[in-house]
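# After the sequence you'll find the predicted model.
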Amino acid sequence: MDTTIQAPLILSFETSGETGGVALYRERLLGEIVLSGAETYSRRLLPAVDFLLEHLGLSLSEVSVLAVSIGPGSFTGLRIGLATVKGLALALKKPVVAVESLAALAALFRESSCPLCPVFDARRGEVYAALYRFKDQDLETLMPPSVLSPDVLCERIESPTIFLGEGLRVYGSFFQEKLGPKFIPAPGHLREARASSVAYLAERKVKAGEFADPETLVPLYLRPSEAERKKGLKNV
């Protein structure tokens, strides 16, 4: 009798920014579809999942775990990703793992000895950012996900640091001028969010038994949405 225990098949979703997608992962990346552009994720996520499963000869019933990037990032994108995963979790009765968006970005540079600074444009002259470093193959948080001005972020950079994320499109030149040799931009192919990186961190959470309750899981916004802010102003 074959008593081999197969590793979990993880279906992951990344929708925190303009670039995201879906991936299937079982100890290694089996397949990934990268989605980018202005078209809403609500029209593209499930067709991408169907395409990926079909071309890998797999079915949704074989998926063991659903993983989702929870933010910070685009409010609309995060809501779509989370709603999709919650719906699938309910229909398939599968467990869910939540992964912070900035941590998933940093995980693209697991072999780096430098600090890692993933950055998203948070609008209104601010950025979502965090600082990490890999230590003994584990991602160590030096500064938790925060919303702050680019100037304040630069004040917290003490040594040569790898910057990555969509925030470089807006603030890359500013960081270069402000930080000089301490600013190391990630190469273009490793600068954007990836569902495969979400799956990589999710696999570690599965092994540690760190699952999320899909009924109570909410996005990590860090600040109120524009609609919530306007509503608050009306109530003042």
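In hand now; what should we look at? Numbers count the residues shown, from 1 in each chain.
# from here on, contacts and neighbour counts on C-alpha atoms
Noted.
# I'd like the distance between the residue most central in space within the chain and Ser149.
In the chain, the centroid-proximal residue (CA atoms, centre = their mean) is Ser101; its distance is 2.7 Å. Counting by CA to CA, to the nearest Å, the separation of Ser101 from Ser149 is 19 Å.
# Where does Gly209 sit: helix, strand or coil?
Under the three-state scheme (DSSP: H, G, I helix; E, B strand; the rest coil), the conformation of Gly209 reads as coil.
# A further structure is provided below for comparison with the first:
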Amino acid sequence: MKALAIDTSLTRITICAKNDDNTAYLTLDIGMRQSEKLLPSIEYVLSQVDLKTSDLDYTVLCKGPGSFTGLRLSFSALKAIELSHGTPLYGVGTLEAYSYAYSSLPFPVICAVDAKKNRFYVRINKGTENIIEDGDYEIDAIAEKIAGLESSEFFVCGSDAELFIERIKKDIPSFNKKLFCLKGKPNETENLFAIAEDMIAKKIPALKDFEGPVYIRASEAEEHLTSKASS
């Protein structure tokens, strides 16, 4: 199949295009310059596998949780392709995309992304079973949930796996479960292709026009308005 995958849910942009068996990747960790680089980067990556946007069978993105600005960027770019060419757009939860490659492990998998303010976006799976739903949790609450699970060993993945393990060990000295992770930051966009094509095979619908990013936590502006209204 011919497809384009984008992950802008965190601080970096990752774009992957595939033309059947040929793939091209580009990752940009460039902070506030994401908006000016996204569209030319999409064109560049597509050109590396001899594709144009009109050739695509589908597009897929990480739909959140993640950066408000980053998620809006990828939704805007891929919805524009959808409107121009009728290309189906699929959305995959960020934590699902990051943990997909480890679903065959024999012990629970924790996917962790730093949500700042002493919190993490987390989900816990064992195989295809979702043990803890995607959520925005304080580190103490996550440790308590893990402590209540039967398994003594947990594999941790996600963009902030090492930080997650470090924080639990530092903040909760009594924590006695074994947590381990891989070093480095894998490229998750190829996981998006696999998940999207499974959705296509199962006839799961593409995103509707009205469907947008998943924001587990309210934005600071929304928090400010809520606080102002209640005072």
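That came through fine. Because the structure is predicted, anything quoted here is derived from the model rather than measured.
# what residue of structure 1 takes the place of Gln48 of structure 2?
For Gln48 of structure 2, the equivalent position in structure 1 is taken to be His55, counting by TM-score structural alignment.
# about what we covered before: next up, the contacts around the aligned residue in structure 2 for the residue nearest to the centre of structure 1.
When structure 2 is aligned by TM-score structural alignment, the residue opposite Ser101 of structure 1 is Thr94. By CA atoms under 8 Å, 6 or more residues apart in numbering, the contact set of Thr94 of structure 2 is 9, 62-66.
# same thing with Gly66 of structure 2?
With contacts taken as CA under 8 Å, 6+ apart, Gly66 of structure 2 has the following neighbours: 9-10, 94, 115, 215.
# Next, count neighbours for Val236 of structure 1.
5 (other CA atoms under 10 Å).
# residues in contact with it?
Per CA under 8 Å, 6+ apart, neighbours of Val236 of structure 1: none.
# What remains of the contacts of Gly66 of structure 2 once you look at structure 1?
Comparing the contacts of Gly66 of structure 2 with structure 1 on both residues aligned by TM-score structural alignment, their matches' CA atoms under 8 Å, the contacts found in both are 9-10, 94, 115, 215.
# Nearest to Asp160 of structure 2, out of the residues you listed: which one, please.
For the kept ones among the contacts of Gly66 of structure 2, the closest approach to Asp160 of structure 2 (CA to CA) belongs to Ala115, at 9.7 Å.
# Glu138 of structure 2 versus that closest one, what's the distance?
As judged by CA to CA, Ala115 of structure 2 and Glu138 of structure 2 stand 9 Å apart.
# picking up where we left off before, just the contacts of Gly66 of structure 2: which are in strands?
The strands in this structure, assigned by DSSP state E, contain Ala115 from these.
# can I get the contacts of Gly66 of structure 2 in a markdown table with distance to Asn22 of structure 2?
What follows is those, written out as a markdown table (distance: CA to CA, whole Å):
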| residue | distance to Asn22 of structure 2 |
| --- | --- |
| Ser9 | 25 |
| Leu10 | 26 |
| Thr94 | 24 |
| Ala115 | 35 |
| Tyr215 | 33 |
